[in-house]
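A.B. asks: This is a predicted model, with the sequence first.
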Amino acid sequence: MCGRFALTSTADQVGDALGVLLNEGFPARYNIAPTQPILIVMSGNKQLPGSNLPDRRVLLVRWGFLPEWVKDPKEFPLLINARAETAIGKASFRAAMRHRRILVPASGFYEWHRPSKESGEKAQAYWIRPRSGGVIAFAGLMETWSSANGSEVDTGAILTTAANGAIRSIHDRMPVVIKPEDFARWLDCKTQEPRQVLDLMKPVQEDFFEAVPVSDRVNKVANMGPELQEPVALDPVRTPPKKAEPDDGQLSFL
């Protein structure tokens, strides 16, 4: 799953990477958490006259997907992720997969390795970032939920897939990364049906990310500074002591 991520690039860097025009800057965000606003890119507005930018627009949506048919959000689970393997057929995501596919710009994401209870070890947080740096784009879905009184909330979720070999030792899921050459096809909901973009919803290549162990300060939403991404030394793996062989006295001179 993806439960925390970061976007620390500037507005110009995000705009250049995703082919959009951002008129206003925004602060670096080191600890983006569920229910908070997230920046998304979708197909939409007409191309500006004289512009060579593609037909895309930028929105802020709540990270926590609400299907349009939900009556009471308080009685519906918080959907921050959608499984790529089942999103096409899921009632919650079916319409968005067909009509509202989005890109979620990010600088990387956090994941936790959670050992078994028997090991006695505590969970270890990792900052997982692209080896080449820069802005990446997670695949996502967007839905506008309308309340009974007519108010509307734009909401979104990040698609996840099985982790690749490099991440699997930390967690078994990872966000779907859409490459720049595939942005247009992923966002094109007019001519590209969900089944035609299935090939994009797969684990990124093994050497794309690097995992940096970090402190557990990222667990608290109130912690929002760059120190969250400072590397920490991992504790040495503790091996249980060998059990002493029973002494039956046969080899004793006493």
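C.D. replies: That came in fine, so what should we check first?
A.B. asks: From here on, just use CA atoms for contacts and neighbour counts.
C.D. replies: OK.
A.B. asks: Please, where are all the helices along the stretch 101-250 of the chain?
C.D. replies: Along the stretch 101-250 of the chain, the stretches classed as helices by DSSP state H, counting those that start in this stretch are 183-187.
A.B. asks: Show me where the stretch 1-150 of the chain has its strands.
C.D. replies: With strands called from DSSP state E, counting those that start in this stretch, the stretch 1-150 of the chain shows them at 4-7, 29-32, 37-43, 56-63, 81-83, 101-106, 108-113, 124-130, 136-146.
A.B. asks: Pasting the second one now:
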Amino acid sequence: MCGRIANTLPTDAMARLFAAAPANDLPPTPDYNICPTNPVHSVSVTGGQRRLSAMRWGFLPHWYASPTDGPLLINARAETIAQKPAFAAACRERRCLIPATGFYEWTKDTEGNRLPWFIRHTDDTPLAFAGIWQDWGQADDRLTTCAIVTCAANTPMSRIHHRMPVIVAPEDWPLWLGEAGHGAATLMRAAPDDALTFWRVDPRVNSNRASGPDLIEPFGD
């Protein structure tokens, strides 16, 4: 699962990193508490060109009558993505990368309190989550929406949660984006056990109104 994101990368740095042309309406960064239904940065290919654009985090199938017509689809399971009616076409035709500095996950203590953790690359390089996207609505109501692909957690991450986002390595970006032919399904796997590091952070992040760089600082024991 992946339910909150932090992205501290400047727009121009993301554009250079992904060799993508940036749109004019990108959400501001840094943002240490990106929540479902917020806009996220995404990299997709249109007309043979990589584009860095904003997408609503929360995939809307074309049959939804409104954005609240069904479940909020922020994640898509790698094991079933190709068979689910909501995701199958997007998995084949509309894949994207979602840049991030890190993401949050939660455990619970013996009293049931939610304890947040921050997860990032061990070498502090940016993450690129595997995503899928879908245009929804018409004219002024039109939205471009996305979901993050998840898989079973690797061994270290399984201490926190049994799922984790699929993280695409730079050398595999062309394959996931459809620039390097077929075979993207082979990328829907957990990151190596040594790829990520994580630590407890302030429970303030449990609120979607919390903000600021202190949200990703180590907290507690």
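C.D. replies: Noted; the coordinates are in hand. Here the structure is a predicted model, which is why all the values come from computation and not from measurement.
A.B. asks: Go through the strands of the stretch 1-150 of structure 1 and pick out the most buried.
C.D. replies: Highest mean neighbour count of the strands of the stretch 1-150 of structure 1: strand 101-106, a mean of 26 (counted as mean count of other CA atoms under 10 Å).
A.B. asks: just checking, what packs against that one?
C.D. replies: Secondary-structure packing of strand 101-106 of structure 1 (3 or more CA pairs under 8 Å, 6 or more residues apart in numbering; DSSP states H and E): strand 4-7, strand 37-43, strand 136-146, helix 183-187.
A.B. asks: switch the cut-off to 10 Å
C.D. replies: strand 4-7, helix 11-18, strand 37-43, strand 56-63, strand 136-146, strand 152-162, helix 183-187 (3 or more CA pairs under 10 Å, 6 or more residues apart in numbering; DSSP states H and E).
A.B. asks: what's the second one packed up against?
C.D. replies: I take that to be helix 11-18 of structure 1. strand 56-63, strand 101-106, strand 136-146.
A.B. asks: Also the last one?
C.D. replies: Helices and strands touching helix 183-187 of structure 1, by 3+ CA pairs under 10 Å, 6+ apart, are strand 37-43, strand 101-106, strand 136-146.
A.B. asks: residues in contact with the residue mapped onto Ile128 of structure 1 from structure 2?
C.D. replies: Ile128 of structure 1 maps onto Ile119 in structure 2, with residues paired by TM-score structural alignment. Counting by CA atoms under 10 Å, 6 or more residues apart in numbering, Ile119 of structure 2 touches 5-6, 101-105, 157, 196-200, 216.
A.B. asks: Relative to Ala96 of structure 1, which of the helices and strands packed on strand 101-106 of structure 1 is closest?
C.D. replies: strand 136-146 (5.8 Å; CA to CA).
A.B. asks: before we move on, back to that, state the distance from the match of Ile128 of structure 1 to Asp135 of structure 2.
C.D. replies: Separation of Ile119 of structure 2 from Asp135 of structure 2 (CA to CA, to the nearest Å): 30 Å.
A.B. asks: and if you look at Phe198 of structure 2?
C.D. replies: Distance from Phe198 of structure 2 to Asp135 of structure 2, by CA to CA: 34 Å.
A.B. asks: Please apply the same query to Thr11 of structure 2.
C.D. replies: Computed with CA to CA, the distance linking Thr11 of structure 2 and Asp135 of structure 2 is 23 Å.
A.B. asks: related to what we said a few turns ago, with adjacent residues omitted, what lies nearest to the match of Ile128 of structure 1?
C.D. replies: Phe198 (4.3 Å; CA to CA, 6 or more residues apart in numbering).
A.B. asks: Any idea how many residues pack against that neighbour?
C.D. replies: 20 (other CA atoms under 10 Å).
A.B. asks: Show me what Gln134 of structure 2 aligns to in structure 1.
C.D. replies: Matched by TM-score structural alignment, Gln134 of structure 2 corresponds to Glu143 in structure 1.
A.B. asks: how about CSV for the helices and strands packed on helix 11-18 of structure 1, with distance to Met201 of structure 1 added?
C.D. replies: Below are the helices and strands packed on helix 11-18 of structure 1 laid out as CSV (distance: least, CA to CA, whole Å):
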stretch, distance to Met201 of structure 1
strand 56-63, 20
strand 101-106, 12
strand 136-146, 8
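A.B. asks: Mind checking these for the one nearest to Ala184 of structure 1?
C.D. replies: Here strand 56-63 is closest among the helices and strands packed on helix 11-18 of structure 1 (CA to CA), at 9.3 Å.
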